[in-house]
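A.B. asks: for reference, the sequence and a predicted model appear below.
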Amino acid sequence: MTTGSGRTGPATAGSATTGSATTGSVRTEGIARVRLGTEGPEVGVQGLGCMGMSFAYGPTDADEARATLERSLELGVTLYDTADVYGMGDNERFLAPFVKAHRDEIVLATKFALTIDPADPTKRIIDNTPSYIRSSVDASLRRLETDVIDLYYVHRRNPDVPIEETVGVLAELVAAGKVKHLGLSEVTGTELRAAHAVHPITALQSEWSLFSRDIERGVVRAAADLGVALVPYSPLGRGFLTGSFVSADKELGEDDFRRQQPRFTGANAAANAALLAPVRTVADAHGASLGQIALAWVQQRAAVHGLPVVPIPGTRRRVRVEENTAATRITLTEDQLALLEPIADAVAGDRYADMTFTSAAREKQLGV
């Protein structure tokens, strides 16, 4: 196969399996499993981010996306991640048939908090109020056609609402049987500790990749101390780390949201593309793709920081999920890790045009 990095023949799930097992009616092909948090479910060490299957990255082939879901399960993926804001519910609806067909075999994660500003439909706001939380979970349950959400995340935190209040309402949803486990996304280490004191937090989701290491300042330490699993989103830098594009504004369609992100446009994009050189060197040594090295790096953060790490790379193509899951069997040497270490500090441009509601922005305000 040819990867986005221009290399031919990366390690694939089919050629690098460590044996197969049967779970229900699904044949799995050997990716390891890990427990989310101290009391959470056991999942494959790599999950699947489903946003791009119907949202944010331009036109999609729905049939291929559905086939990708099925193939991922065959490969041992069990954690599937969506959110109510992806297409304003469309992504949850898209996943519903897959969820129904495999409900007892998968761990279903969705999120709430981002919604349309009633005063300006072109803008989004962060709503963490109790009434919104209760209405959001019921709406997600209806769209997903299920009676329980396995892992329910606060997608973004509104600092005007005490996090203890937000988690208190979520704990009520657990008691009511609508939600099994709680997660947070883009919170600071201090916020995570405060939330965990109210109700156990199973997983923390934040961007973590060779290009984005903000959370290592304090968030990762808090998660490790509390036994909370890290679920990195965008571990492939929204595709940039695969070498599949260099300049979003020149190469990607008008409806691709990466055109709005500073690090993928203009002079920033050109500077960041040059940072892939050491990734390519390591990839050549393993006979792997750039993306596989990026994923292997994230996976090895578990050993470095002493906590479960389950990245959720997004894809809507079977060939990519095969490539991605094969990365779980790549081990980088200490010398290779050292070669990759300086990359993040050299990245040009923020990961969002508006960083206001990220943990990095709040930690910066607090001097962390």
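C.D. replies: Okay, I see it.

A.B. asks: for the rest of this, base every contact and every neighbour count on C-alpha atoms.
C.D. replies: Fine.

A.B. asks: ends of stretch 251-267, what's the gap?
C.D. replies: Here the two ends of stretch 251-267 are set 14 Å apart, with distance taken as CA to CA, to the nearest Å.

A.B. asks: tell me how far that stretch lies from the chain's centre.
C.D. replies: Average the C-alpha atoms of stretch 251-267, do the same for its chain, and the two points are 19 Å apart (CA atoms, centre = their mean, to the nearest Å).

A.B. asks: quick one: buried residues of stretch 105-123?
C.D. replies: Neighbour counts using 16 or more other CA atoms under 10 Å place Glu105, Ile106, Val107, Leu108, Ala109, Thr110, Lys111, Phe112, Ala113, Leu114, Thr115, Ile116 of stretch 105-123 among the buried residues.

A.B. asks: and here is the other one:
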Amino acid sequence: MKIHNLGATGPRVSALGLGLMGMSDMYGPADEAESIATIHAALDAGITLLDTGDFYGMGRNELLLREALRGRDRDSVVISVKFGAQRDPGGNWIGYDARPSAVKTALSYSLNRLGTDYIDVYRPARLDPSVPVEDTIGAIAEMVDAGYVRHIGLSEVGAATLRRAAAVHPIADLQIEYSLLYRGIEKEILPTARELGIGITAYGVLTRGLLSGHWTADRELSARDFRGHSPRFQGDNLRQNLVLVEALRKVAEQRNVTVAQVAIAWVASRGEDIVPLVGARRRDRLAEALGASELTLSPEDLVAIEAAVPAGAAVGDRYPTAQLGSLDSER
């Protein structure tokens, strides 16, 4: 596994990270024992970057990670935690809270659930529109000075917010969606991040399974599966997007690899400052994703991929309208 610097000021991390959200939330039921086994397999394969959020399963995801890291060398792992998303007891989303006092409260609970003295990268899950980003970053910076946080990150913010945040404290990375089916960061956000020395941890590299090569139009989803409400997975949108997947499959078959491996490798090929996060919940899916780290795409491969899935070819927004409108990165 190759190792990269996460931005100019961030930690050194594996070239591929593991996103843990689906092990506790958003994609329907998951097997806890298999999830822990998958985390262990990732660590054994050289993955060091593990991404969670205090609202994933309302704390259950952090507790899962604590159990998976039991007996492991804490200092060999880079734990990335998102905070700020508010949920009610039924799991419904009720806003964001990134006030300085909320930052410190959320951090204290995460440290306790994770069973660690520090978090490597701490980040607000979204921009809180009622709190200046300078106040939020300033509060996390105080926690850096106190030793509870090593680095500060951001998630789904635009170029202007990146600049304001970086003026307060060095920002290690921006976590944001980036894939063959969503390239919105390329116009302004990615150039700004590079100018400021901010790395990118790219989530959604398989578009929540759509680009995995395993999705079918008749797949049934559980009631709490996010994809049941995602525009890209609806009706004609889904059918048209699956046409793109089949075009990409032809490219993959020419290289004797899978659709998922090509999709992950494409994101990785965008630059060493970009670390793809894969959301594998099972060891077999992780093994497939790991194959992407051994795949080097030639210029001819990249041309074929672009022809199969041209920029802007995906149909349907990446979030429902209400959620999309709240994203600073989309403004």
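C.D. replies: Great, that's in hand. Owing to the predicted nature of the structure, the values given are computational and were not obtained by experimental measurement.

A.B. asks: any idea which of the buried residues of stretch 105-123 of structure 1 is closest to Leu184 of structure 1?
C.D. replies: Using CA to CA, the shortest approach to Leu184 of structure 1 within the buried residues of stretch 105-123 of structure 1 belongs to Lys111, at 8.8 Å.

A.B. asks: and the buried residues of stretch 105-123 of structure 1 as JSON lines, adding secondary structure and distance to Ser289 of structure 1?
C.D. replies: Rendered in JSON lines, the data for these read as follows (DSSP: H, G, I helix; E, B strand; the rest coil; distance: CA to CA, whole Å):
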{"residue": "Glu105", "secondary structure": "coil", "distance to Ser289 of structure 1": "30"}
{"residue": "Ile106", "secondary structure": "coil", "distance to Ser289 of structure 1": "28"}
{"residue": "Val107", "secondary structure": "strand", "distance to Ser289 of structure 1": "28"}
{"residue": "Leu108", "secondary structure": "strand", "distance to Ser289 of structure 1": "29"}
{"residue": "Ala109", "secondary structure": "strand", "distance to Ser289 of structure 1": "28"}
{"residue": "Thr110", "secondary structure": "strand", "distance to Ser289 of structure 1": "30"}
{"residue": "Lys111", "secondary structure": "strand", "distance to Ser289 of structure 1": "31"}
{"residue": "Phe112", "secondary structure": "strand", "distance to Ser289 of structure 1": "34"}
{"residue": "Ala113", "secondary structure": "coil", "distance to Ser289 of structure 1": "36"}
{"residue": "Leu114", "secondary structure": "strand", "distance to Ser289 of structure 1": "34"}
{"residue": "Thr115", "secondary structure": "strand", "distance to Ser289 of structure 1": "37"}
{"residue": "Ile116", "secondary structure": "strand", "distance to Ser289 of structure 1": "39"}
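
A.B. asks: give the contact list for Leu230 of structure 1.
C.D. replies: Contacts of Leu230 of structure 1 were listed using CA atoms under 8 Å, 6 or more residues apart in numbering, and they are Ala203, Leu204, Gln205, Ser206, Val220, Ala223, Leu307, Pro308, Val309, Val310, Pro311.

A.B. asks: what lines up with Ile137 of structure 2 in structure 1?
C.D. replies: Alignment note: Ile137 of structure 2 maps to Val167 in structure 1; criterion TM-score structural alignment.

A.B. asks: could you find the closest non-adjacent residue to that match?
C.D. replies: Using CA to CA, 6 or more residues apart in numbering and skipping the chain neighbours, the partner closest in space to Val167 of structure 1 is Ala195 (6.2 Å).

A.B. asks: what is the equivalent residue in structure 2 for the one you found?
C.D. replies: Using TM-score structural alignment, Ala195 of structure 1 lines up with Ala165 in structure 2.

A.B. asks: surely that match is in a helix?
C.D. replies: Yes - using DSSP: H, G, I helix; E, B strand; the rest coil, the secondary structure at Ala165 of structure 2 is a helix.

A.B. asks: report the separation between it and Thr192 of structure 2.
C.D. replies: According to CA to CA, Ala165 of structure 2 stands 12 Å off from Thr192 of structure 2.

A.B. asks: among those two, which residue is more densely surrounded?
C.D. replies: Neighbours were counted for Ala165 of structure 2 and for Thr192 using other CA atoms under 10 Å; Ala165 has more, 21 against 18.

A.B. asks: ok, the more buried one - contacts?
C.D. replies: Remark: with contacts taken as CA under 8 Å, 6+ apart, Ala165 of structure 2 is in contact with Val133, Glu134, Ile137, Ile171.

A.B. asks: which of those residues sits closest to Arg70 of structure 2?
C.D. replies: Ile171 (29.3 Å).
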